[in-house]
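A.B. asks: predicted structure and sequence below. I'll ask about it afterward.
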Amino acid sequence: MIAFTNTVNFMKLKTPAMLLSCFLVLGSLGLIFFKGLNFGLDFTGGTVIEVGYSQSADLSQVRQTLDAAGYGDAVVQYFGSSQDIAIRIAPRDGVEQSRISNEVLSALTAATTDTVDLRRVEFVGPSVGAELKEQGGLATLAALLCILVYVAFRYEWRFALGAVAALAHDVIITVGLFSLLWLEFDLTVLAAVLAVIGYSLNDTIVVCDRIREGFRKIRDALPVEVVNESLTGTLSRTLVTSLTTILVLLVLFFQGGALIHGFATALLFGVLIGTYSSIYVASSISLMLGISREDLIPPPVEKEGEGTESLL
């Protein structure tokens, strides 16, 4: 064994980290399958109506008004401020979008003395929403498959399995957070999940490259020592990249408005969990699969005519 100075022993916590990851992944899968996701209009279809009041609106009163008008299944929530309200109504067969928005606006106007303005109306058919949901899932699976092939070709199959496991880990836990908190899951959140895959992959590739170089340069060291030394070498880069990204996402989260709140939430959580998985999940799985120096050193290439001197 070689004693490295100023090396952080990351792999000392390998077993607790893997147990924590298994718990979070299984818990997230349980939430996704049994509780489900709060799919937005992009996936479920329906009508979204945004209205503005001259004063603060009472959500309970708005719900009672819509219930009396025949829209008891409407989802009502504040949209940016207490004066702006977003109303989501499930698709209705044989009912035109303009009729729904007119009936809702008339009911809300008649129930209050405040001025009610119609700000925005959006409609998505249920078939389009189902198609977007299917294509979004296929896009995520295709991204993971392409990453598996690339990393296996570029580095080593043990690194490939570790990298894809880390990416799947990040996606599942991020989606599980949206199920746990019952946050709306729409196309912007799906885009954020795909962005999390790209961000986490970048971190994982840097770690894999550093570990490969560590095995080639450090001789007579155990694999776990090489991994610890390599992770320590990338620590400053990982922290600086993650912190600067998180600062930007915090600004988007608090100041970006309701339209990108879900996007910022998914990316903010995804960056945190992606940084953790790049250090522990990908590296730990590669070690458990038996990565070694011999796997990462290219075989010697015999030159033409080499070894023929002994025959002469």
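C.D. replies: In hand now; what should we look at?
A.B. asks: CA only for contacts and neighbour counts going forward, please
C.D. replies: OK.
A.B. asks: from Leu59, how far off is the nearest residue to Gln55 once chain neighbours are set aside?
C.D. replies: Take Gln55 and drop its neighbours on the chain: the residue closest to it by C-alpha to C-alpha, 6 or more residues apart in numbering is Gln83, 5.8 Å away. Plainly put, Gln83 is 10 Å away from Leu59 if you go by C-alpha to C-alpha, to the nearest Å.
A.B. asks: could you do Thr275 as well?
C.D. replies: 39 Å.
A.B. asks: got another, please set it beside the one above:
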Amino acid sequence: MLEKFMESYKLLIIIPVIITIISLGLVAFNGLNEGIDLKGGSLAVLDMNQPTASSSLEAQLKNSLNEQGLGIEEVDVLSNKGTDISVQIGSEVNSTAFNEALNGTGTVTSYNAIGPILSEEAMTQVYWAMAFAFLFMSITVFIIFREPVPSIAVILAAASDIIISMGGMSLFNIPLSIASVGALLMLIGYSVDTDILLTTRLLKRKEGTVVERAREAMKTGMTMSISAIASMVVLYLVTILLIPEAVTLSNIAAVLIIGLVADILTTWLMNLGILRWHMEARR
């Protein structure tokens, strides 16, 4: 199978490229749902007097808050476990107004509001974190390999992983938050690990044929990726089925699952293909 890939690698490079372009389109036209820590808003944990349907609670809170002249457009129930309910509001609302909106049907046990200034500052920090992560990763890769084509291939693979992950977040409505940004930064590390493994085996080792070296790299890299994916799938299922209020953990796991699957494509189709192309051109 690997031998056939090595023969038709130029065509297979196109697959992750197409997926990356589609993901860019999803982010551009569908956008990303920002969490309250990045766009501002309010998050409350409620202890209701009796089990309440999510839709009826959303309608009650929205109507009551708008009657107070707050102009609320977005009220979402994040988790509903009978009488324990987590609610997110797309605007900053003080706790007094929120208690009045409940109208005696429950009490607020935890409350957090983030204003537009703090959310704008958080968004700025996100941009700087992503920019510095890519900058220092790129510098490190160029120092290690000291060749433009292999270095650019590693950087392209990492960028594609992030773009595909963001496309998945847009498609499955996973919010962009401080936590999910942390997951995206982790993906840069995962991507660079497998790409550097592949590039080192192919370019720096001389024993065996190119196909044999690529096969050994794939065995190690796929073991790493599948192990990481399996652990994230377990985390996602546990949080969804047993701890539904742990939305942050399930979002992190979902982002990592998408990114790790994307990394398999970008490493073993795109990066391996580019390296094979580069090695042929050097002969």
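C.D. replies: Good, I have the coordinates. Here the structure is a predicted model, which is why all the values come from computation and not from measurement.
A.B. asks: TM value for the aligned chains?
C.D. replies: Scored against TM-score structural alignment, normalised by the length of structure 2, the superposed chains reach a TM-score of 0.86; 271 aligned residues with a C-alpha RMSD of 2.4 Å.
A.B. asks: before we move on, what SS does Pro51 of structure 2 have?
C.D. replies: Counting by DSSP: H, G, I helix; E, B strand; the rest coil, the backbone at Pro51 of structure 2 sits in coil.
A.B. asks: map it across to structure 1 for me.
C.D. replies: Using TM-score structural alignment, the partner of Pro51 of structure 2 in structure 1 is Ser56.
A.B. asks: so that match sits right up against Ile85, yeah?
C.D. replies: No. Ser56 of structure 1 sits out of contact with Ile85 when judged by C-alpha atoms under 8 Å, with a separation of 9.8 Å.
A.B. asks: neighbour count for the two, which is higher?
C.D. replies: Between Ser56 of structure 1 and Ile85, Ile85 has the larger neighbour count (other C-alpha atoms under 10 Å), namely 23 against 13.
A.B. asks: which one is that one nearest to, not counting chain neighbours?
C.D. replies: Using C-alpha to C-alpha, 6+ apart, the nearest residue to Ile85 of structure 1 is Tyr78, at 4.6 Å.
A.B. asks: separation between the residue nearest to Gln55 of structure 1 and Phe153 of structure 1?
C.D. replies: According to C-alpha to C-alpha, Gln83 of structure 1 and Phe153 of structure 1 sit 55 Å apart.
A.B. asks: more crowded one of these two?
C.D. replies: Gln83 (16 against 11).
A.B. asks: what's near enough to touch the more buried one?
C.D. replies: Gly52, Tyr53, Ser54, Gln55, Ser56, Ala57 (C-alpha atoms under 8 Å, 6 or more residues apart in numbering).
A.B. asks: among those, which one lies nearest to Ile89 of structure 1?
C.D. replies: Using C-alpha to C-alpha, Gly52 is the member of those that lies nearest Ile89 of structure 1, at 17.1 Å.
A.B. asks: give me the secondary structure label for the closest one.
C.D. replies: strand.
A.B. asks: how about Ile72 of structure 2?
C.D. replies: Per three-state DSSP, Ile72 of structure 2 ends up coil.
A.B. asks: which strand or helix spans Gly176 of structure 1?
C.D. replies: helix 157-181 (DSSP states H and E).
A.B. asks: how far does the helix or strand just after that helix sit from its chain's centre?
C.D. replies: Counting by DSSP H and E, the next helix or strand C-terminal to helix 157-181 of structure 1 is strand 184-185. Once both centres are worked out by C-alpha atoms, centre = their mean, to the nearest Å, strand 184-185 of structure 1 turns out to sit 13 Å from its chain's centre.
A.B. asks: what ranges do the helices span in structure 1?
C.D. replies: Here structure 1 has its helices, by DSSP state H, at 14-30, 41-44, 59-68, 97-110, 126-154, 157-181, 187-217, 223-255, 261-279, 281-288, 293-296.
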